[in-house]
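> With the sequence up front, the predicted model follows.
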Amino acid sequence: MRFRPSRKVRSTLLGSAAVLVLAGLNAPAAVDYAESAYHDYKINQPEYKARYGHWAVAEMPAKYRLDSIHATLLPTGKVLLIAGSGNNIKLFKGGTFKSTLWDPVRNTFKKIDTPKDLFCGGHTQLPDGRLLVAGGTARYEVLQGDVKRAGGAMLVKNEDPDQERTFPKGTVFRSPGGKTYAAQFPVHVPRAKKTGDPETGKVTVTASEARVYVESGEDGPGGITNTSEQYTIDGLRGRDRNNFYGMANKLAMDKKDFQGIKEAYEFDPVTEKYVQVQSMSEARWYPTLVSLDDGKVLAVSGLDDIGQVVPGKNELYDPATRTWSKAPDQYFPTYPSLFLMQGGKVFYSGSNAGYGPADKGRTPGLWDLKSNTFTPVPGIKDPDILETSSSLLLPPAQDQKVMVLGGGGVGESKKSTARTAIVDLKADKPRFTAGPELREKTRYLNSVIMPDDTVFTTGGSKDYRGRSNSNILKAQFYHPDSNHFTVAADPAVGRDYHTEALLLPDGRVAVFGSDPLFGDKDNTRPGTFEQRVEVYTPPYLYHSNRPSLQGASQQVQRGDTAVFTTPDASRITTVRLIHPGSATHVTDVDQRSVALDFKREGGRIAVSVPKDASLVPSGWYMLFVTDEHHTPSKALWVHIR
């Protein structure tokens, strides 16, 4: 695209060029200044914005800034940003946990009291608009050279069928040789199980058990134990001393991974407060939460209370009772990307983030929870480079196509890929096929479903956590109808690990966070968490005559028709329900766009909502209409029940 500067600007640029000729090669700063001035001029021209869009940094007062790890658009139109301790061990040790509520319309902010370290928990939106947040951080990782005391898992046994017991944090377990280990968390041990044989009258007691992480009472290698031992519990007397005891196989000074918590909370968007609900059975750090067609929430994976990947033990949350129950077992690495598909099955794209062995739980496939069967879906290129890739259910959801974009090798691998791949899950034998490649090899790419059925992707880095100054200042739109990318304006802020992006109700996209490992190309300075919020205004918002919808939010039953007033009924070509996003670690399984059939009725449109709960799960949605130029309205909130 050619830009024609005004006469005044041409004079300025020519003058700058003359200065640069006189300055010669000794004036790199002057060259940079001139290039920067021209760049700023170019990206602010109306023609440029109408073709590529425009980025701007949102002003956030210092007292509200935080290390955004999680971002959710609430049905009030506000955005909840959760940091918890924000990957800052000093805040963790000090018990300082942060959340900020941002109103992007008024650009106002509010601090939210945060009861636990929700850093790296899981979250999803419930049918009534509340946000379920489960899991988080119980302990930061400690590298092997920094481990001061031996520690590990202690199984606490109970052989008493008449008594359950909770042992507090600090409970001391003593080995036969006198070594002591203290529980780092409270541990509840249920009653032993008593069964009787009606024929013989014989009664059998089976000990119950619970696990807790313990650490040695002394620094150094003296606390290491490499043999299986039975441990007494200090303070117990008589029968209790025999009925309650500890068992451990190995207590060592190995690297200590992050540990999860079991606590769960609902964030109420009306009262703007966290409310504690029943805790999970498993501690989880880096879990995925995904809503199902019956309104319940599936929680999978995460690191447990001793820092190991939860071995396939999954749970279901019922919002009606605010309780958890057991779900079918299935193993996944941490933060797996799981999507509810038509028919109620869950598709695992292979995308994940963080932790898990390279040879387990990496294969994409369809999971039938009713029969607990997992059917692999083949065909993806670079299957070993799916970690930190982006995944989404392509718009509209009726097409049942899932796309994977970019990705990196397992752990701190330098590998990355420009691969995209698409699978049609309506096919008789679903199989990934290659999509158009990204402009660069990219991991940590954020992907956002837009009202015009495109997918906006932005940021990422080539290397692990932006290492070697490898952040990618590029953005683009993917067009599902033609299977190609078009270029968007370049963001000004680099984004890699711990970054999120959300579609706002006015059609813009907000991008948060970024946690580079290093702050320079040579990897000699520690990185700084990016607290700036950058907002992208797409090209369609620089078009004139944006269509409008009028009226308040509505409650609509699936299978019913809803009527909306608009002065632009004759211009409307599409109607979309878009579920608000809830993103963390390049994982956003909440967002989906559902195409609605509609009829024009004078100055109104009547839209029909599909009856299938697996296509349109209950909850709050943004209703957008677009015109013949693909320009969207502002959204109206609709509650689907």
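Structure's in. What do you need? Residues are numbered from 1 along each chain as shown.

> From here on, just use CA atoms for contacts and neighbour counts.
Fine.

> which helices and strands does the helix or strand harbouring residue 153 pack with?
Residue 153 is part of strand 151-158, with elements assigned from DSSP states H and E. Packing contacts for strand 151-158, counted by 3 or more Cα pairs under 8 Å, 6 or more residues apart in numbering; DSSP states H and E, involve strand 187-189, strand 208-216, strand 244-248.

> Hmm, residue 502 is touching residue 74, no?
No: contact criterion Cα atoms under 8 Å: residue 502 and residue 74 do not qualify, at 10.9 Å.

> Second structure follows, compare the two:
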Amino acid sequence: MASFFVLLLLFIIHFYPATCQMLAAYPWIEGEWRLLHRSIGISAMHMQLLKNNKVVIFDRTDFGSSNISLPGGRCRYDPNDRVLKKDCTAHSILYDVRTNRFRALTVQTDTWCSSGAVLPDGTLVQTGGYNDGDHVIRVLVPCGGINCDWVEFPRSLSRRRWYASNQILPDGRIIIVGGRAQFNYEFYPGNSHSSSKSIWLKFLQETKDEHENNLYPFLHLLPDGNLFIFANTRSIIFNYKRNHVVREFPAIPGGDPRNYPSSGSSVLLPIDENAPVVPEIMICGGATRTAFQLEKRRVFPRACSTCGRLKITNQEPAWNMENMPMQRVMSDMLILPDGDLIIINGARSGTAGWESARNPVTRPLIYKPNEKTGTRFSVMAAASRPRLYHSTAVLLTDGRVLVGGSNPHIYYNFTGVDYPTDLSLESFSPPYLSPAYDRLRPRIIRTYEIIRYKKSFSLTFTVQKFLKKSVVSVRIVAPSFNTHSFSMNQRMVVLKGAPPVSRVGSNDYRVVATGPSTPEIAPPGYYLLFLVHAGIPSSGMWVKIQ
């Protein structure tokens, strides 16, 4: 039956090309799951794609042995570890997307519930964690060979950063906000007057609950250079240069918190430089306000099904609410190359925490931000395994979504439980990767590896069937640091285009685009550049914005 529909789609594309952009809405196109590894040895609590198409994956170090040994007889000696003082297993790996292979990395201190961001040169800076790791900064340079590994700098953070959030800034620094009982922020690298100090942020204290929970606050860099910060139900625009709250918004309707442990998810919707920039935040899902307390009595209330969108520059901003097809907590929300969102992983009831959720949601959702309310959500194909607490997802260069993790237990537990610890790695291919679209799929032949602000550049691509009336756009995506349902530093910018597209060969075409307007629109660094033709994206290629 599936092959019949593929043939039907090919027929429609060939003889009725004007309808091709509607095909993604057809219900039989639900994407495809593929198992990559039954075990990578660790449960993927944190993920980051690097510019060399390798994914850094790591867990925590304080639960005992993992299922992958450190190579060469190496061991980690940690007198502060609460389970193993001598541990000869790895708690981090480097996964090679191209070869589908992985190797062990060495983490010396505990990375549990930590955060991260990528510097303009492509180096991953990873901050904080638990116990002996809570003041540590770790760096990993995108490199090859067996000597490529983590480098750690103890006592480098001014405060304990456990459940903090990071954001890369226009000047290339990283701001690190919050953490458990930390109502302050700091920078990396620090400047002369803040390198060893944290800066008080009253908003974080005001928004904590009775358990001091407003953890992993949602943090987005806005096009004007200020920050959007959301904690539990409240949100502000924050000028970090002056330590000043510029504006506070109405609380999200419903009264239910959205940050950990309620664990909703948040994105800054794609920024389109071809129109007046109207920054808009979207927040979806999460546990109800009472879920964290009810779980202690083994009661698991249904999660929230609502999403809220907020245009922050409106004169009287208000949350525009809509419902997902099902309740979701602990889901991950990613921007796809075509500008749609995917909401993946999670559960229908309960909250984040050990043994604290039930009813896994195995079907991802695709959300189309520019469609009419009521028609934006599509339900995708079901995964074969649940992804609950401590699961992750990141976008890959070829447009797939890499998914791993799920360990709702204090230790690795594979038997006698409803939801065993999951060490597998799999990918989800959204509908735009269907073979039915191969004739419409553009392939980038040539473009600049360095794109400069406000400077035009050309991009040459090939496509089997070019639709003259279709929209062709060039966009950049900043790969995110994903953990605990929040993808830090995630953003998409649709670059200014200069139509029309010119033909330079039998199936080859050239389009001109312009680099981002400002570092506030797109901070300097490495991005994935995609070209979208008739709603179908190319594979991405790495470019450096500077």
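Nice, thanks for sending it over. None of the values given here were measured: they were computed from a predicted structure.

> TM-score of the superposed pair?
Overlay of the two chains. TM-score (TM-score structural alignment, normalised by the length of structure 2): 0.77; 456 aligned residues with a Cα RMSD of 3.0 Å.

> Grab the nearest non-local neighbour of residue 44 of structure 2.
residue 405 (4.0 Å; Cα to Cα, 6 or more residues apart in numbering).

> for residue 376 of structure 1, same thing?
What sits nearest to residue 376 of structure 1 in space, not counting adjacent residues and going by Cα to Cα, 6+ apart, is residue 365, at 4.0 Å.

> Map that neighbour onto structure 2.
Alignment note (TM-score structural alignment): residue 365 of structure 1 maps to residue 236 of structure 2.

> ok, now residue 597 of structure 1?
Aligned by TM-score structural alignment, residue 597 of structure 1 pairs with residue 496 of structure 2.

> which stretch of helix or strand covers residue 205 of structure 1?
strand 203-206.

> What is the corresponding segment of structure 2 for that strand?
By TM-score structural alignment, strand 203-206 of structure 1 lines up with nothing in structure 2.

> Would you check the distance separating that strand from the middle of the chain?
Put simply, strand 203-206 of structure 1 sits 45 Å off its chain's centre (Cα atoms, centre = their mean, to the nearest Å).

> I figured residue 497 of structure 1 hits residue 467, correct?
No: between residue 497 of structure 1 and residue 467 there is no contact under Cα under 8 Å: 10.4 Å.

> Between these two, tell me which one has more neighbours.
Between residue 497 of structure 1 and residue 467, residue 497 has the larger neighbour count (other Cα atoms under 10 Å), namely 25 against 22.

> To which residue of structure 2 is the more buried one aligned?
Aligned counterpart of residue 497 of structure 1 in structure 2: residue 389 (TM-score structural alignment).

> And for residue 378 of structure 1?
Residue correspondence to structure 2 (TM-score structural alignment): residue 378 of structure 1 is matched to residue 250.

> hang on, its match in a helix?
No: assessed with DSSP: H, G, I helix; E, B strand; the rest coil, residue 250 of structure 2 is coil; it does not lie in a helix.

> tally of neighbours for it?
Residues near residue 250 of structure 2, counting by other Cα under 10 Å: 14.

> residues touching it, list them.
Remark: with contacts taken as Cα atoms under 8 Å, 6 or more residues apart in numbering, residue 250 of structure 2 is in contact with 234, 235, 317, 318, 319.

> picking that back up, now the strand holding residue 153 of structure 1 and strand 244-248, what's the angle there?
Strand 151-158 of structure 1 and strand 244-248 are oriented at 150 degrees to each other (axes from the mean of the first three to the mean of the last three Cα atoms, to 10 degrees).

> Strand 151-158 of structure 1 maps to which residues in structure 2?
So strand 151-158 of structure 1 sits over no part of structure 2, by TM-score structural alignment.

> what helices or strands is the following helix or strand past that strand leaning on?
Note on strand 151-158 of structure 1: by DSSP H and E, the next helix or strand toward the C-terminus is strand 165-167. Applying 3+ Cα pairs under 8 Å, 6+ apart, we find strand 165-167 of structure 1 packed against strand 187-189.

> residues in structure 2 aligned with the strand it packs on?
Under TM-score structural alignment, there's no match for strand 187-189 of structure 1.

> Show me what the very next helix or strand once past that strand packs onto, helices and strands only.
Remark: after strand 187-189 of structure 1, the chain's next helix or strand is strand 193-196, criterion DSSP H and E. Packing partners of strand 193-196 of structure 1 (3+ Cα pairs under 8 Å, 6+ apart): strand 203-206.

> and the strand it packs on, what does it pack onto?
strand 193-196.

> any idea how far the strand it packs on is from the chain center?
44 Å.

> do the same with stretch 348-360 of structure 2
With Cα atoms, centre = their mean, you get 21 Å for stretch 348-360 of structure 2.

> and what of stretch 535-545 of structure 2?
Between the mean C-alpha location of stretch 535-545 of structure 2 and the chain-wide mean there is a distance of 17 Å, by Cα atoms, centre = their mean.

> That one: end-to-end distance?
End-to-end distance of stretch 535-545 of structure 2 (Cα to Cα, to the nearest Å): 24 Å.
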